[in-house]
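predicted model follows, preceded by the sequence.
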Amino acid sequence: MTNHDEAAAVRPLTLAWVSRHLEVGERIVKTEALHGGITAEIRRLTIGTRDGSTRDLVLRTFVNVEHAEDGLNREADALTLLTGTGMPAPELVAVDPTAAHCEYPSLLRTHLAGRTVLDDEGLETRVSLLARQLVAIHALRPAVRPRGYVTLTTADTVVTPKGADAAAWATAIDVIRKPAPPYEGRFLHRDFQPGNVLFDVGPSRPADARITGVIDWAATSWGPADLDVAHCSTNLALLHGPAWGLRFPEAYEEAGGVLAAAANERLYWQVRDGLACSEEVQQVAKAWREAGRPELTTRTVEERLNAYVTALMDPLG
């Protein structure tokens, strides 16, 4: 077995666990670290088959991550539920949520074709595709609903960026002091954003992009469609500029999605997700730099977050 780089090395107990879930005569011939994740170590494992060909699997390992067991159980349940739905999601191979066999909690799944695309070229096309894909996710009606959504950010945990518009942020924080508005429940991905969507896109034809997969279902929940839309909006604002964050709800509705009817209810979810990002700007910026956006320094992402939150609050004067 060869490692693409040192970070790709699979720990001994985990390696033995993975091997037990391969077909007879198969073996791991190469491992490669995949970048862009925040909570998990992600590795692509190339498997040599009996007939001399290869196939790929993906190993997700949670090292010293709080609530890893819950997240892995939730992802395993989601992948099982999504089987046969036509959703371009991976298939579950095995899961060890309590590290009973591996050094750390781990999940093994099939590998999907495609790649994440985080650059600006072809963005208009990808935003429309993202919107249509999210509408399809929200249309799922599982026989067993996932657990209700969770939001951990409170008015007291928001981290106001240095140099931010203090008045706008104070008004935004006041928005999330209020109770959540009523909503009609939907199946939520809960971390739907460009970093968790795979595309097939040629280097010379970005307008011909198509989605090949949606990954990282560890936070799957039941809740308001607005919350998923708000999360993707925040990520688009930080990756590509505030205007794209403001554009995404429109794209979602153009794709047939339904958001809260009242403007103040929509604003609640948009602001809640934007403020939630304030607590993890450094981790988000680091992940994006590792994924090929070196210009996205922590300061740059902070400035975009401030501009986005300020733009959201502009209608309130």
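Perfect, thanks for sending it. Residues are numbered from 1 along each chain as shown.

going forward, measure contacts between C-alpha atoms and count neighbours the same way
Will do.

any idea which element the residue lying closest to residue 81 once chain neighbours are set aside lies in?
Among residues not flanking residue 81 along the chain, residue 142 sits closest, at 7.2 Å (Cα to Cα, 6 or more residues apart in numbering). Element membership for residue 142, per DSSP states H and E: none, as it lies in no helix or strand.

residue 142 reaches residue 80, doesn't it?
No - assessed by Cα atoms under 8 Å, residue 142 is found out of contact with residue 80, at 11.0 Å.

what's the burial count for the residue nearest to residue 81?
If you count neighbours by other Cα atoms under 10 Å, residue 142 ends up with 13.

same deal with the one 3 residues further on?
Residues near residue 145, counting by other Cα under 10 Å, number 15.

now do the SS call for it.
Following DSSP: H, G, I helix; E, B strand; the rest coil, residue 145 is assigned to coil.

need the contact list for it.
187, 221, 222 (Cα atoms under 8 Å, 6 or more residues apart in numbering).

and what of residue 104?
The neighbourhood of residue 104, defined by Cα under 8 Å, 6+ apart, consists of 14, 61, 62, 63, 64, 98.

now swap in residue 253 and tell me
Contacts of residue 253 (Cα under 8 Å, 6+ apart): residue 259.

over to residue 96?
Counting by Cα under 8 Å, 6+ apart, residue 96 touches 102, 105, 106, 107.

could the residues you listed be laid out in a markdown table, adding neighbour count, secondary structure and distance to residue 163?
Below are the contacts of residue 96 laid out as a markdown table (neighbours: other Cα atoms under 10 Å; DSSP: H, G, I helix; E, B strand; the rest coil; distance: Cα to Cα, whole Å):
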| residue | neighbour count | secondary structure | distance to residue 163 |
| --- | --- | --- | --- |
| 102 | 20 | coil | 45 |
| 105 | 24 | coil | 40 |
| 106 | 28 | strand | 40 |
| 107 | 22 | strand | 41 |
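
run a quick neighbour tally on the nearest residue to residue 148 once chain neighbours are set aside.
Among residues not flanking residue 148 along the chain, residue 222 sits closest, at 4.7 Å (Cα to Cα, 6+ apart). The tally of other residues near residue 222 (other Cα under 10 Å) stands at 20.

what about versus this one:
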Amino acid sequence: MEKNTGGLPEKVLDWVLRQFSPTAAFDSAAQLKGSTSSTLFRISLWVENSTENYVIRLLDNQEWLEEEPDLAIHEAASLQVAEDAPVPTPEVIAIDETGIECGIPAVLMTMQDGAVDLKPSDMESWLNQLAESLVKIHQEAGDNMPYDYFPYNDPNTIEFPSWSRVPEYWKRAIKIVAGSRPPVKECFIHRDYHPANVLWKNGRVSGIVDWVNACKGPAGVDVAHCRWNLAILYGVDAANGFLQAYQRYASDFLYDPYWDLRTLIDILGGPPEVYAGWADFGVTGLTDDMMEERLDKYVVSLLE
């Protein structure tokens, strides 16, 4: 009988099975939706008379690997530190650091229960839980995290957003980011915290996933990254609602719009486009023009 591997390469499946007892057996596999920078598969195995689900990340983005060849090691280190934070996260099972076993670098981990929810029925509760979960991540100091925050774009050389209808605001933003950054107390940060990396079950956060970019850095980076995602998904009010919720849960957090501007500069590099993964989670009707308009409104709100 032919295996239902869902497109998972046979050599990858063989490697996965070798991580378990000889009695473990393959049940099924399917590619997970929503990921655009790597390929994710859910793998179901028979392990000691019960079905267990796992996730494997195949790091098949060659451009990304050329920039950061240790991505598998990075995610494994991130997940190990995340275990100490009071949030539900996957656990590392094994990594294929260089791809010698799987053909490409890979990270095998446990699967978190739940699903992405980008169409919440109660936006206020949803934003509150999104913020509360991030505060819990930031409670971890990250002293054992071997990776440190670094910005992605240099404001002195970044391509100016010619698509913008408010260029004077972007010029101000770039000038501010080119100046000195405010002093902060660093902590463990996710570095890619946004609604598509948060899982929900029965109206509650059930898991935080996609830790491959995690590092030690300013909490404001995570807050800002989530805020611009919310701004282009739902508008400035959602971004502000998230900030207000975060401040309620993290009473010692000192908000500085510098980090909002810093993360906006980090995503420049061509006209903004609708994130392809959103459609997989039921968000349709957005256009690239809307992304431009909402980013303009967001940068104006930050500077006014």
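Yes, it's here. In this text, all values refer to a predicted model and were calculated from it rather than measured experimentally.

near residue 295 of the second structure, how many residues? Count them for me, please.
For residue 295 of the second structure, using other Cα under 10 Å, the count is 21.

what's the spacing between it and residue 259 of the second structure?
Distance check for residue 295 of the second structure against residue 259 of the second structure: by Cα to Cα, to the nearest Å, it reads 15 Å.

cool, and residue 77 of the second structure?
Counting by Cα to Cα - residue 77 of the second structure and residue 259 of the second structure are separated by 25 Å.

do residue 287 of the second structure as well
With Cα to Cα as the criterion, residue 287 of the second structure and residue 259 of the second structure are 26 Å apart.

who's more crowded, these two?
The residue with more neighbours, out of residue 287 of the second structure and residue 259, is residue 259; 21 against 13, by other Cα under 10 Å.

looking at the first structure, which strand is longest?
Longest strand of the first structure, by residue count under DSSP state E: strand 205-214.

give me the mean distance between the helix or strand just after it and the second structure.
Downstream of strand 205-214 of the first structure, the next assigned helix or strand under DSSP H and E is strand 221-224. For strand 221-224 of the first structure, the mean deviation from the second structure after alignment is 1.3 Å (mean Cα distance after the TM-score superposition for the first structure).

what range does strand 221-224 of the first structure cover in the second structure?
Using TM-score structural alignment, the residues of the second structure aligned to strand 221-224 of the first structure are 215-218.

would you mind pulling the contact partners of that stretch?
For stretch 215-218 of the second structure, using Cα under 8 Å, 6+ apart, the contacting residues are 78, 141-143, 145-149, 184-191.

buried subset of the residues you listed?
78, 141-142, 145, 147-149, 186-191 (16 or more other Cα atoms under 10 Å).

which stretches in the stretch 1-150 of the first structure count as helices?
Counting by DSSP state H, counting those that start in this stretch, residue ranges of the helices within the stretch 1-150 of the first structure are 12-20, 68-82, 123-138.

residue boundaries of the strands in the stretch 151-300 of the second structure?
All strands of the stretch 151-300 of the second structure, identified by DSSP state E, counting those that start in this stretch, fall at 186-189, 198-201, 204-208, 215-218.

alignment lookup: residue 240 of the first structure to the second structure.
Under the alignment defined by TM-score structural alignment, residue 240 of the first structure is paired with residue 234 of the second structure.

ditto for residue 17 of the first structure
Taking TM-score structural alignment, residue 17 of the first structure has residue 15 as its aligned residue in the second structure.

any idea how far residue 240 of the second structure is from that match?
With Cα to Cα as the criterion, residue 15 of the second structure and residue 240 of the second structure are 46 Å apart.

who's more crowded, these two?
Using other Cα under 10 Å as the criterion, residue 15 of the second structure and residue 240 rank with residue 240 on top: 18 against 15.

ok, the nearest residue to that one once chain neighbours are set aside - contacts?
Distances taken as Cα to Cα, 6+ apart place residue 227 nearest to residue 240 of the second structure, at 7.5 Å, with adjacent residues excluded. By Cα under 8 Å, 6+ apart, the contact set of residue 227 of the second structure is 238, 239, 240, 242, 243, 260.

compare these and tell me which is most surrounded.
Within the contacts of residue 227 of the second structure, neighbour counts (other Cα under 10 Å) peak at residue 242, which reaches 26 neighbours.

quick check: closest non-adjacent residue to that one.
Leaving out its chain neighbours, the residue that sits closest to residue 242 of the second structure by Cα to Cα, 6+ apart is residue 127, at 5.4 Å.

could you do residue 291 of the first structure as well?
Closest to residue 291 of the first structure by Cα to Cα, 6+ apart is residue 36, at 4.9 Å.

quick check: that neighbour touching residue 195?
Yes - counting by Cα under 8 Å, residue 195 is a contact partner of residue 36 of the first structure at 7.0 Å.

okay, now the aligned partner of residue 279 of the second structure in the first structure: neighbour count?
Aligning on TM-score structural alignment places residue 279 of the second structure opposite residue 289 in the first structure. When neighbours are counted by other Cα under 10 Å, residue 289 of the first structure registers 16.

nearest residue to residue 289 of the first structure other than its sequence neighbours?
Spatial nearest neighbour of residue 289 of the first structure, excluding adjacent residues (Cα to Cα, 6+ apart): residue 296 at 6.1 Å.

and that neighbour, what is it in contact with?
The contact partners of residue 296 of the first structure, taken as Cα under 8 Å, 6+ apart, are 239, 285, 288, 289.

state the distance from the residue nearest to residue 240 of the second structure to residue 193 of the second structure.
Separation of residue 227 of the second structure from residue 193 of the second structure (Cα to Cα) stands at 9 Å.

for residue 17 of the second structure, same thing?
Distance, residue 17 of the second structure to residue 193 of the second structure, using Cα to Cα: 31 Å.

higher neighbour count, those two?
Higher neighbour count among residue 17 of the second structure and residue 193: residue 193, with 25 against 15, using other Cα under 10 Å.

I'd guessed the more buried one sits against residue 225; true?
Yes - in this structure, residue 193 of the second structure is within contact of residue 225 by Cα under 8 Å, at 6.5 Å.

next, show the common contact partners of these two.
If you check residue 193 of the second structure and residue 225 against Cα under 8 Å, 6+ apart, no residue is contacted by both.
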